[in-house]
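The following block contains a protein sequence and its predicted model.
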Amino acid sequence: MSNTFKNAQNRLSAVAATITGVFNGESVTFPPFDELPKVESEPQGCLWGFFDKDGKKDECGMLNVLTPSLVLSARNEIQTGTHIQLDWPLHNLQFPVLGRQPLSQRKIDLKESFNFISMDDELHFNTQSGSQWDSLKHFGHQKTGKYYNGLTHEEARSSDRNGIHNWCERGGIVGRGVLVDWLAWYEQKNGVGSAPSAVSRHEIPLEEVEETLKWQGTTLKFGDVLMLRSGYVRWHNQASTTARKSGTQENNIAIGLRASEEAVRWLYSHHFAAVVGDTVAFEAWPPAFDGWCLHEWLLTQWGTPIGELWDLEKLSETCKEKKRYTFFLTSAPLHVRGGVGSPPGAIAIL
């Protein structure tokens, strides 16, 4: 039996442990993956109904674990007061994929119309065309046609259910962030510039995520917001216009975490409040849709928000300088009823 297979088996067996956290002021137990109550028509491991209360279907998913007690604990991450915004400028993605609208800005001179020395502006952009949160109605299960907690595609089109406004009304997203600086780990091991192309479908293995955490000296906690730096934003920042168009609009292929049963079980076992990447889809894209697509598990089965195209470059430099990779995180998405996506409005405070 190879060491790789043994390590994989050890990671999977670790998932058997019961996880306990706090929800609505009370201790709550997450059963092991294989012991979660079966949800009709959904694969084993589905969390639908888990956070429902008083007969009302939950619309916040794993953000429910970000309780006041967890936030109070996360404030201990603030040690120097250094703060870094993690939103890429809205205009940065030069060639959005799938025909999405890039940012357009119209500046309005109010002096001409109202004789005020004043300016307004109007913005038009697709919420998937830059740093973003995917809400729980952005991506459904491709075979069943349902989103988190049983929302059908037809209902998603005609209702506000699972909209991003639910996150705003619970106070935004506040907790402990953890950077997994895979790119820095990879390049210190193999040399600067040695990392796989960000616009190839390179799959980052789970064991390399764990090696990165070990290299950083980082321990994960219940309810963390996990952030994986793969190098996509750095590539885009340095690429020519021709290379950007070829790598994004013309090919729509990107680096990301390897989707697998092992990765799904590992993600479940840690009960992250949300996951974030600096690439277009967190997981390597496009997915295989072989039963382990991470979008289907994170967004659909568990209600775990996915952040994409976040700018983790300055955060990486700061974490390296301070020799710690955890921080207090705040995020205030756009308060739009039924919103499907939003710039994160995210700040890391160290």
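The structure has been received and is ready for your questions.

from here on, contacts and neighbour counts on C-alpha atoms
Fine.

How much space separates the nearest residue in space to Phe30 that is not next to it in sequence from Asp134?
Of all residues not flanking Phe30 in the chain, Ile19 sits nearest, at 5.0 Å (Cα to Cα, 6 or more residues apart in numbering). From Ile19 across to Asp134, the span is 26 Å (Cα to Cα, to the nearest Å).

just Glu154 next, same as before
With Cα to Cα as the criterion, Glu154 and Asp134 are 19 Å apart.

still on that earlier bit, neighbour count winner among Ile19 and Asp134?
Neighbours per residue, other Cα atoms under 10 Å: of Ile19 and Asp134, the larger number sits with Asp134, 26 against 16.

ok, and here's another one to check against it:
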Amino acid sequence: MPLSPCSVQTNTVEQFLSYFLIHLRSSISNEPPVRGNINHGGGISHTALNIMEEQQTRALKMIQYAVKFSTAIQDGTSYQAMPSSSQLWTSFPFCRALTFIIERGTSTIVLKMFCIPVTPEAGQITILADTAVVDATPSAKTWKDLPNFDDLPMFKNMKGCAWEVWGKDDQLGTINLLTDEVVKKAAAEEIITGTTVSLNWPLQFPSKPLFGRKSPEVNMILKSPRVVRDDEIHINTQSGTQWDGLRHFGLQEHGVFYNNTPQDAMESGIVPIHDPLAIDPALAHIGIQNWANHGICGRGVLLDIVRYYSGELDGTGSPGLTELPYDPWTTHGLTVAELEACAEKQGVKFRQGDILILRVGFIRKYQNATQEARDALAARPETFAGIEQSEDMKRFLWNNHFAAIASDQPALERWPTGEGTPHMHQTLLGLWGMPIGEMFDVEQLSQVCAKMGRYTFFFSSWPLAIIGGCASPPNAAAYF
């Protein structure tokens, strides 16, 4: 039974393919096709996987393999992929041969699937699934007219819940703000000289991780007698430079993570994943692989609090001033007034989708400390300078609509919070879905920004695609 053309908002072959297979199953079972948008973020949608029978699931894998080359598709070009008959017999037993033809135009992706059925008329070619057409233009979602912090609804006794802003099934949080246009504009305006700066501390730093986390283990393997080497690495994804993901820190009083995801709905321990094309949706839900698939890319803004207090930003101080009005290794809260004053001195005006990065001075002090002092830091209760826990700070971060926030210190926020003071992690991760970056190495970034006289740049980060992961090294860089 041929399918009528369908149209959905999507911009990847993978998303289109998922929708196409929903219609394919509908044609086989004579059920009406499922309507609606494909899950954002690429890959095979859970919606498609959930409704596939065993045979169709195997077929989905075959078709996915057949379009692995999708990134090479040029506008107006057709491609064919015909799996072997032995593969088809075991994976799609009611067919003798399949041909996939993908045609990509400037605004559409067309996938035609032709089937030779196993019938006495074996030579007769019939169309199992007719042309399916998808709007391949980027999503029109621009996130205009976002509510102010004070207009966000409550979640029980917690103010400022943004779940309804992004949608009940959302798994990206504020990364939604990094639209195609936001990324394109940032790249066009910020990449001028081609200068690049890594924002990643070496994997083995700090030498003794904080919060009781395990030190990274790097096993360098010589595969003699060949001139070949391997590495085996065992790390806690939060031992050094990191993104805190949506599974890291939830709403402590209520036992849920972002978008009302219950703690007891998540597996723990070593979870084997045998088939990357048939992953349990519950295992992947709000995992950091969603950010890895999307990318955290856009305009980065450095607020160099250290240079602000040194007087370098207005010429009243001198480079290398070591004294600050606070000790980065002791409890101290940075206020909204301080952040805004620093931005003004730097000539920075925030805009929606910015990735905010703070230089508080933690790594600078670590680099200048003795090994004895570094070891002592890990042995004592954690105390750090960071953003204060206040309604004003929440209002500042939300109303500027930052896509993410990062810092050079291990907790982003003032640590400890103080008795009776809720963690900012609960609001940022649990209520907003905002990535929290910690221990970003911004020392070279600070130098480049000061030299160039600009504190904005193109920021790029691609976390590890850890299915169901709660955190990841950021693999972050700044481009000027």
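Alright, I've got the coordinates. Owing to the predicted nature of the structure, the values given are computational and were not obtained by experimental measurement.

Can you give me the first-to-last residue distance of stretch 341-361 of structure 2?
Stretch 341-361 of structure 2: ends 17 Å apart by Cα to Cα.

so that stretch corresponds to what in structure 1?
Residues 211-231 of structure 1 are matched to stretch 341-361 of structure 2 when aligned by TM-score structural alignment.

Gly45 of structure 1 matches what in structure 2?
Using TM-score structural alignment, the partner of Gly45 of structure 1 in structure 2 is Gly160.

helix/strand/coil for that match?
What DSSP: H, G, I helix; E, B strand; the rest coil gives for Gly160 of structure 2 is coil.

Thr242 of structure 1 now?
Put simply, Thr242 of structure 1 is helix when judged by three-state DSSP.

what's the counterpart of it in structure 2?
That one, Thr242 of structure 1, aligns with Glu372 by TM-score structural alignment.

quick one, strands of the stretch 51-200 of structure 2?
All strands of the stretch 51-200 of structure 2, identified by DSSP state E, counting those that start in this stretch, fall at 77-81, 95-104, 108-117, 126-135, 196-198.

neighbours of Glu112 of structure 1, just the number please.
For Glu112 of structure 1, the neighbour count with other Cα under 10 Å is 10.

Let me know the distance separating it from Gln188 of structure 1.
Taking Cα to Cα, one finds Glu112 of structure 1 at 57 Å from Gln188 of structure 1.

Can you show me the strands along the stretch 101-250 of structure 1?
Assigned strands in the stretch 101-250 of structure 1, in chain order: 104-109, 119-124, 132-134, 173-180, 203-204, 225-228 (criterion: DSSP E, counting those that start in this stretch).

In CSV, list the ones you listed along with distance to Ser27 of structure 1.
Shown next, in CSV, are the strands of the stretch 101-250 of structure 1 (distance: least, Cα to Cα, whole Å):
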stretch, distance to Ser27 of structure 1
strand 104-109, 47
strand 119-124, 44
strand 132-134, 28
strand 173-180, 18
strand 203-204, 34
strand 225-228, 20
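
These: which one's closest to Pro286 of structure 1?
Among the strands of the stretch 101-250 of structure 1, strand 203-204 comes nearest to Pro286 of structure 1, with 10.7 Å by Cα to Cα.

starting at the chain centroid, how far to the closest one?
16 Å (Cα atoms, centre = their mean, to the nearest Å).

try stretch 429-448 of structure 2
13 Å.

What residues sit buried inside it?
Residues 429-443, 445-446, 448 are the ones in stretch 429-448 of structure 2 that count as buried (16 or more other Cα atoms under 10 Å).

so that stretch aligns onto which residues of structure 1?
Going by TM-score structural alignment: stretch 429-448 of structure 2 matches residues 299-318.

Now the residue nearest the centre of structure 2: closest residue in space, sequence neighbours ignored.
Structure 2 has Trp291 as the residue nearest its centroid, 1.6 Å off, counting by Cα atoms, centre = their mean. Among residues not flanking Trp291 of structure 2 along the chain, Leu172 sits closest, at 6.5 Å (Cα to Cα, 6+ apart).

In structure 1, what sits opposite the one you found in the alignment?
In structure 1, Leu172 of structure 2 lands on Cys60 (TM-score structural alignment).

any idea how far the closest residue to Leu299 of structure 1 other than its chain neighbours lies from Ser159 of structure 1?
Distances taken as Cα to Cα, 6+ apart put Leu136 closest to Leu299 of structure 1, at 5.6 Å, once the chain neighbours are dropped. Note on Leu136 of structure 1: its distance to Ser159 of structure 1, by Cα to Cα, is 13 Å.

between these two, who's got more neighbours?
Between Leu136 of structure 1 and Ser159, counting by other Cα under 10 Å, Leu136 is the more crowded of the two (32 against 13).

looking at structure 1, which residue lies furthest from center?
No residue in structure 1 sits farther from the centre than Asn115, which is 45.3 Å out by Cα atoms, centre = their mean.

which ones are touching Asp278 of structure 1?
Leu228, Arg229, Ser230, Gly231, Tyr232, Val233, Glu308, Leu309, Trp310, Asp311, Leu312 (Cα atoms under 8 Å, 6 or more residues apart in numbering).

same question, Ile221 of structure 2
Arg229, Asp230, Asp231, Glu232.

Could you measure from the counterpart of it in structure 1 over to Leu123 of structure 1?
Matched by TM-score structural alignment, Ile221 of structure 2 corresponds to Ile108 in structure 1. As for Ile108 of structure 1, its distance to Leu123 of structure 1 is 11 Å (criterion: Cα to Cα).

Isn't His141 of structure 1 up against Glu296?
Yes. Taking contacts as Cα atoms under 8 Å, His141 of structure 1 lies within contact range of Glu296: 5.3 Å.

All the helices of the stretch 251-350 of structure 1, in order from the start?
261-270, 294-295, 313-322 (DSSP state H, counting those that start in this stretch).

distance from the second one to structure 2 after superposition?
Between helix 294-295 of structure 1 and the corresponding residues of structure 2, superposition yields a mean separation of 1.1 Å, by mean Cα distance after the TM-score superposition for structure 1.

Could you do the last one as well?
Here helix 313-322 of structure 1, set against structure 2 after superposition, deviates by a mean of 0.3 Å using mean Cα distance after the TM-score superposition for structure 1.
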